[in-house]
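Enquirer: need the 3D shape of this:
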Amino acid sequence: MQRFDVIIIGGGPIGIACGLEAKKAGLSYLIIEKGPIVNSLFNYPINMQFFSSSEKLEIDEIPFISKEAKPKRNEALEYYRRIVTSNKLAIHLFEEVEKVEQRDKKFIVETSKSAYEASNVIVATGFYDLPNKINVPGEDLAKVSHYYKDPHFYASQKLAVIGASNSAIDAALECYRKGAEVTLIIRGPEVGKRVKYWVRPDIINRIEEGSIKAYYDATVNEIRENNLDINTSESLVTIPNDFVLALTGYMPNFEFLKRLGIQLSNDEKLLPTYNPDTMESNIEGLYLAGVICGGMETHKWFIENSRVHAPTIVKHILSKKV
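Expert: Next up is the predicted model:
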């Protein structure tokens, strides 16, 4: 069985940052990622543009050069991939961690392909893999998706987009501009306040001119093959429909965290327990890094404000070795 000072679960930007720090510190390490490099970013919409500027997405002070101030998905994929390959980071791709067990102050990490021993484990798995379900009849139909990729697919189709955040608004605008008949279903009274400032006026104008139909204070009641029911503040509305994009957000894998023994708060936020000074969880030697630290508050942590987790964790690991 291979042994490491630290195993990093998750090969996203923060997992990569942790790998860089471990390598610089002379620690033996391994990054384990269940998909490709920066799997979550790979699954973002093809035309997605970041809210943050390129310098805020940089890790380890490696310059991120983009055509515009705010880079797009393809530029981010290139940036993080080059960091991994140029620095020859130890990373296993398409290998999923299935179990982590602590034995005699060591961790046994079992994956879909092998098993490893580590003195420390860093969990940097993000939150993009599990969608927040709307839990209505018809949600399991093939026409319903919780992920959006390319607007071309929805051209000339009647598309319902559920949600009011950046992902939903971007999808609504892109699909409308590719010829889809778009209906927005928004649970609150308005478009989300956190929508990108240069996008929010665009969607509001499209709604006001009638190019995109919007239902506010509304929820989906049932989805069927050719239509769906919407509960509004006034009545139940049935609209013709070909496809549904339920872009209602995502959540960390809380069941995985529980299996690791990490304590979660007893409220709807489900905040994992960790020491903000060291990022160590309630289990000695088990650390949290990146957006997973926010529990259900997925808007609190981003690449730009969680990059610091990597040097913080490695510094603490080194202090224990001394």
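Enquirer: contacts, neighbours, all on C-alpha from now
Expert: Fine.
Enquirer: which other residues reach stretch 73-93?
Expert: 11, 13, 16, 19-20, 23, 29-38, 41-42, 44-50, 64, 66 (C-alpha atoms under 8 Å, 6 or more residues apart in numbering).
Enquirer: could I get the full set of helices for the stretch 51-200 of the chain?
Expert: When secondary structure is read from DSSP state H, counting those that start in this stretch, the stretch 51-200 of the chain shows helices at 73-86, 166-177, 200-208.
Enquirer: and the ones you listed as JSON lines, adding mean neighbour count and distance to Leu260?
Expert: Converted to JSON lines, the helices of the stretch 51-200 of the chain look like this (neighbours: other C-alpha atoms under 10 Å; distance: least, C-alpha to C-alpha, whole Å):
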{"stretch": "helix 73-86", "mean neighbour count": "16", "distance to Leu260": "27"}
{"stretch": "helix 166-177", "mean neighbour count": "22", "distance to Leu260": "31"}
{"stretch": "helix 200-208", "mean neighbour count": "15", "distance to Leu260": "40"}
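Enquirer: distance to Asn241 for these - can I get that in TSV?
Expert: Written out in TSV, the entries for these read as follows (distance: least, C-alpha to C-alpha, whole Å):
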stretch	distance to Asn241
helix 73-86	29
helix 166-177	14
helix 200-208	18
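Enquirer: now which of the contacts of stretch 73-93 would you call buried?
Expert: Among those, those classed as buried by neighbour count (16 or more other C-alpha atoms under 10 Å) are 11, 13, 16, 19-20, 23, 29-38, 41-42, 44-45, 48-49, 64.
Enquirer: so of these, which ones are in strands?
Expert: Within the buried ones among the contacts of stretch 73-93, residues falling in strands by DSSP state E are Tyr29, Leu30, Ile31, Ile32.
Enquirer: contacts only, for the last one.
Expert: By C-alpha under 8 Å, 6+ apart, the contact list for Ile32 reads Ile7, Ile8, Ile9, Gly10, Gly11, Ile91, His92, Leu93, Glu95, Glu96, Val97.
Enquirer: second input sequence below; structure requested for side-by-side comparison:
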Amino acid sequence: MPQKENHYDVLIIGAGPIGMACAIEAQKANLSYVIIEKGALVNSLFNYPVFMTFFSTSQKLEIGGVPFVTISPKPNRNEAVEYYRRVAEKFNLNIHLFESVNQVVKKDDDIFEISTSKTSYTANNVIVSTGFYDVPLLMNIPGEDLPKVTHYYKDPHLYAFQNVVVVGANNSGVDAALETYRKGANVTMVVRSGDLGPHVKYWVRPDIQNRIKEGEVKALFNAELIEIRAGEVDIKTLEGIVTIPNDFVIAMTGYQPDFSMLRKFGIELPKSLCPVYNEETMETNVEGLYLAGVVCGGLDTHKLFIENSRVHAEMIVKNILN
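Expert: Okay, the predicted model is just below:
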């Protein structure tokens, strides 16, 4: 049985910005809490490309009333990681890092039992704030499991002077194509649709359009990567199969929440894969089990961001107190 000191009013799964915001609200309400995070603090942001710039302004990324001061209007990944670490220090948040949650079970006495990779806990309420960045959408093609394929682009220097295929033309794909091109890579973009993604950052779109127009970045539209081999790839185009030399594939195909984990916790998932929850309280079909942040959106991961889901923290704690 868990030790008595391992019982909390609120247990939060995920130490991203929204999980931290939930902890801050719980702290303000004098609720005992703990955050369990399987990786580093703000693990998803840590795994963003090193030189990524946010679409949002710094003010819209603030939590806990702590000002996020940056020189540029739009902060970058490194500034955000530093900001959220300082917030965690300011509030002395109770965070257990590098600890994975295995199961959440609600018992007959309405208390949740939570087992992790390190120990076990009990809690009156559980908040799932795990984001969507942990499970990439796979292409399900031969060779996708080769070491040269990644769904997580980090630093362009690795790809200097290499033949690189970038799959996708949304922000992550466009950033990867431009940054690797500027490090000397021979870049070919493979785009399923006939144009760049509609949500590409407005200050980046002209840049990638001009690079494609000048032939500095090759782009195959209405195309699909169908096979990856050690030194080449096959691409299905409107004109037929094209085979090109290749050293690396950066598959920016998107991500999704860990649906198997949500199901395991008892959260109802309809065919749309959008979890069932009360939009006024963020409570799921399991009483006392809440969702916060982009995990609420299911596959519609482009609808929820830090800026429009920070309010979930206040909504949840208000409902818990009521």
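Enquirer: where does the TM-score land?
Expert: Once the chains are laid over each other, their TM-score by TM-score structural alignment, normalised by the length of the first structure reads 0.98; 317 aligned residues with a C-alpha RMSD of 0.6 Å.
Enquirer: identify whichever of the helices of the stretch 51-200 of the first structure lies nearest to Ile122 of the first structure.
Expert: Distances from Ile122 of the first structure to each of the helices of the stretch 51-200 of the first structure were compared using C-alpha to C-alpha; the shortest belongs to helix 73-86, at 17.6 Å.
Enquirer: equivalent range in the second structure for that closest one?
Expert: Counterpart in the second structure of helix 73-86 of the first structure, with TM-score structural alignment as the criterion, is residues 77-90.
Enquirer: count the residues that sit near Ala230 of the second structure.
Expert: With neighbours defined by other C-alpha atoms under 10 Å, the count for Ala230 of the second structure comes to 13.
Enquirer: tell me which residue of the first structure lines up with it.
Expert: Per TM-score structural alignment, Ala230 of the second structure is aligned with Glu225.
Enquirer: OK, contacts around that match?
Expert: When the contact criterion is C-alpha under 8 Å, 6+ apart, the partners of Glu225 of the first structure are Leu141, Lys143, Asn241, Asp242.
Enquirer: rerun at 10 Å
Expert: Gly138, Leu141, Ala142, Lys143, Val144, Pro240, Asn241, Asp242, Phe243 (C-alpha atoms under 10 Å, 6 or more residues apart in numbering).
Enquirer: just among the residues you listed, which is most surrounded?
Expert: Each of the contacts of Glu225 of the first structure was scored by neighbours using other C-alpha under 10 Å; the highest score is Phe243's, at 24 neighbours.
Enquirer: I'd say it and Asn227 touch.
Expert: Yes - counting by C-alpha atoms under 10 Å, Phe243 of the first structure sits close enough to Asn227 to count as a contact (9.0 Å).
Enquirer: common neighbours of those two, please.
Expert: Common contacts of Phe243 of the first structure and Asn227 (C-alpha under 10 Å, 6+ apart): Lys158, Ala160.
Enquirer: just give me the closest of the contacts of Glu225 of the first structure to Leu260 of the first structure.
Expert: Once C-alpha to C-alpha is applied, the member of the contacts of Glu225 of the first structure that ends up nearest Leu260 of the first structure is Val144, at 32.3 Å.
Enquirer: corresponding residue for that closest one in the second structure?
Expert: Residue correspondence to the second structure (TM-score structural alignment): Val144 of the first structure is matched to Val149.
Enquirer: which ones among the contacts of stretch 73-93 of the first structure map onto helices?
Expert: Taking DSSP state H as the definition of helices, the contacts of stretch 73-93 of the first structure contribute Pro13, Ile16, Gly19, Leu20, Lys23, Leu41, Phe42.
Enquirer: for the counterpart of Ile207 of the first structure in the second structure, give me its contacts.
Expert: Ile207 of the first structure maps onto Ile212 in the second structure, with residues paired by TM-score structural alignment. Each residue near Ile212 of the second structure by C-alpha under 10 Å, 6+ apart is listed here: Thr188, Met189, Pro206, Lys218, Ala219, Leu220.
Enquirer: let's see that with 6 Å instead.
Expert: Lys218 (C-alpha atoms under 6 Å, 6 or more residues apart in numbering).
Enquirer: please identify the helix or strand for the match of Ala230 of the second structure.
Expert: With the criterion set as DSSP states H and E, no secondary-structure element contains Glu225 of the first structure; it sits in neither a helix nor a strand.
Enquirer: who's in contact with Phe98 of the second structure?
Expert: Shown here is Phe98 of the second structure, whose contacts under the criterion C-alpha under 6 Å, 6+ apart are Glu37, Lys38, Gly39.
Enquirer: make TSV out of these and add distance to Asn78 of the second structure.
Expert: Shown next, in TSV, are those (distance: C-alpha to C-alpha, whole Å):
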residue	distance to Asn78 of the second structure
Glu37	20
Lys38	20
Gly39	17
